[in-house]
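Q: Coordinates only, no sequence provided:
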């Protein structure tokens, strides 16, 4: 289902636009500022950097999806042969970029000795998975706010920003609500759950952290599947409208 020539083309097309510079610069500068003073606490620092990647990749994803204003999508789908293959490949570019940046963000403070104590294998795995999953989640929620889905760019950006803020503050918001509304934290993108998991991982049993990470992964995968199915249906509808 993955088309490698198309993947290379999409990546090259985006990098030539230089629209990646601002979100990448935001993530790099934010991470470097965070670690400008040492020693830093291990999991608390990773909770912050994973959140920064969530924000940064929501921004980068929106830029990536809008960099050519959808002008080439119909042509690329026609060239690829299947809409599903195109959208999966388009989405895979974001997943690959999030994986690379997440690995670098986790390794950087370890390589530069920014922590006062050894990270350890378990904490390293928790931090890496949290970074990958939140970067991937940020990329995924931005899919639904691209110009092909919401023509008013200002409104799309505003709604995405609101969703980002609510996702980060999810558990804090539900703490102030009646007990019956706790489920709202689990309907929102589970950013606050991962932040809470990292900040308290040393105090809790490992299986609690695994559940939080698994929920985040399942949430993102379901969102990705919904997007691909909806995008294919939308493309088929537009094709029928134009041909009819």
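A: Received, thanks. Not measured: the values here are computed from a predicted model.
Q: C-alpha only now, for contacts and for neighbours.
A: OK.
Q: got a list of what the spatially most central residue of the chain touches?
A: Centroid-nearest residue in the chain, with Cα atoms, centre = their mean: residue 138, separated by 2.5 Å. Contact partners of residue 138, counting by Cα atoms under 8 Å, 6 or more residues apart in numbering, are 53, 54, 55, 56, 57, 58, 61.
Q: burial of residue 149, as a residue count?
A: Look at residue 149: counted by other Cα atoms under 10 Å, it has 13 neighbours.
Q: how close does it get to residue 243?
A: According to Cα to Cα, to the nearest Å, residue 149 and residue 243 sit 21 Å apart.
Q: looking at the contacts of residue 138, which has the most residues close by?
A: Sorting the contacts of residue 138 by how many neighbours each has (other Cα under 10 Å) puts residue 53 first, at 32 neighbours.
Q: Give the burial count for residue 93, as a bare number.
A: 17.
Q: list the helices and strands the helix or strand hosting it packs on?
A: Using DSSP states H and E, residue 93 sits in helix 83-111. Using 3 or more Cα pairs under 8 Å, 6 or more residues apart in numbering; DSSP states H and E, the elements in contact with helix 83-111 are helix 4-17, helix 42-66, helix 73-80, helix 121-142, helix 206-243.
Q: got another, please set it beside the one above:
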């Protein structure tokens, strides 16, 4: 079985490279420090960890996609007999780390009873959805710029940081200058995730949540398709 062997190889390469240590250590330390005090609100706290996961998974994805030099990459693609499988294997490793960090961010405050009240099942569902989408945005962003800027890692980092900054500030920019609403469409709609993380006493999901969720699903599908086609073309 080539694909399981390739995934195992990618995991070993990433672990042996030790490049996973900075992002995971930073994320873990941030979670512990952030939840130093108990009695904090539920959803606004999780909104912060969603943003943190978005940033960290961009970092993780870029480090996973920079494991091999061009020669080793070409050899792996030849062995797999598919550029798509090479890309899917990279994404699998990213999703594995995203799962571990996302679950840690969700479970940690619940385990130690950090919140001032018990979490509702509806809130928990929104929290899981938010962390999943945030992780996917980070993986897509990191892999996209790793592919298009493969010969310039510094420029790839700067480009991804710019996109992250704009996507996080997008809601405020669009409110002040409505013309930018359409210009911001290519940027990850992360604000349309965290805007629903409100600490209302009676939390509920309105129609605007489902409209935003539909757009996010469409965005993710289109982003994956674009990234796959771009990778196949450039490699």
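A: Okay, I see it. Being a predicted model, the structure only gives us computed values, none of them experimental.
Q: that older thread, will you turn the helices and strands packed on helix 83-111 of structure 1 into CSV that also has distance to residue 103 of structure 1?
A: Shown next, in CSV, are these (distance: least, Cα to Cα, whole Å):
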stretch, distance to residue 103 of structure 1
helix 4-17, 19
helix 42-66, 11
helix 73-80, 30
helix 121-142, 7
helix 206-243, 16
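Q: between those, which gets nearest to residue 163 of structure 1?
A: When those are compared by Cα to Cα, helix 121-142 sits nearest residue 163 of structure 1, at 8.8 Å.
Q: and that closest one, how far from the chain's centre?
A: 8 Å (Cα atoms, centre = their mean, to the nearest Å).
Q: what angle sits between it and helix 206-243?
A: Calculated by axes from the mean of the first three to the mean of the last three Cα atoms, to 10 degrees, helix 121-142 of structure 1 forms an angle of 20 degrees with helix 206-243.
Q: quick one: buried residues of helix 121-142 of structure 1?
A: 123-124, 126-142 (16 or more other Cα atoms under 10 Å).
Q: now swap in stretch 168-186 of structure 1 and tell me
A: If you call a residue buried by 16+ other Cα under 10 Å, then stretch 168-186 of structure 1 has these buried ones: 168, 169, 170, 171, 174, 182, 185, 186.
Q: Okay, and which of the residues you listed map to helices?
A: Applying DSSP state H to the buried residues of stretch 168-186 of structure 1, the entries found in helices are 168, 170, 171, 174, 185, 186.
Q: how about TSV for those, with distance to residue 160 of structure 1 added?
A: Below are those laid out as TSV (distance: Cα to Cα, whole Å):
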residue	distance to residue 160 of structure 1
168	12
170	15
171	19
174	20
185	17
186	18
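Q: quick check, nearest of these to residue 10 of structure 1?
A: Once Cα to Cα is applied, the member of those that ends up nearest residue 10 of structure 1 is residue 168, at 30.2 Å.
Q: To which residue of structure 2 is that closest one aligned?
A: By TM-score structural alignment, residue 168 of structure 1 lines up with residue 168 in structure 2.
Q: For the helix or strand harbouring residue 196 of structure 1, give me the average deviation versus structure 2.
A: Using DSSP H and E, residue 196 of structure 1 falls within helix 191-199. Once the two models are superposed, helix 191-199 of structure 1 sits on average 1.5 Å from its counterpart in structure 2 (mean Cα distance after the TM-score superposition for structure 1).
Q: now swap in stretch 51-64 of structure 1 and tell me
A: Looks like 0.6 Å for stretch 51-64 of structure 1 (mean Cα distance after the TM-score superposition for structure 1).
Q: That stretch corresponds to what range in structure 2?
A: Going by TM-score structural alignment: stretch 51-64 of structure 1 matches residues 51-64.
Q: How about residues contacting that stretch?
A: 14, 19-20, 23-24, 27, 90-91, 93-94, 98, 101-102, 131, 134-143, 145-146, 160, 164.
Q: re earlier: to residue 198 of structure 1, which of the helices and strands packed on helix 83-111 of structure 1 lies closest?
A: Among these, the nearest to residue 198 of structure 1 by Cα to Cα is helix 42-66 (5.6 Å).
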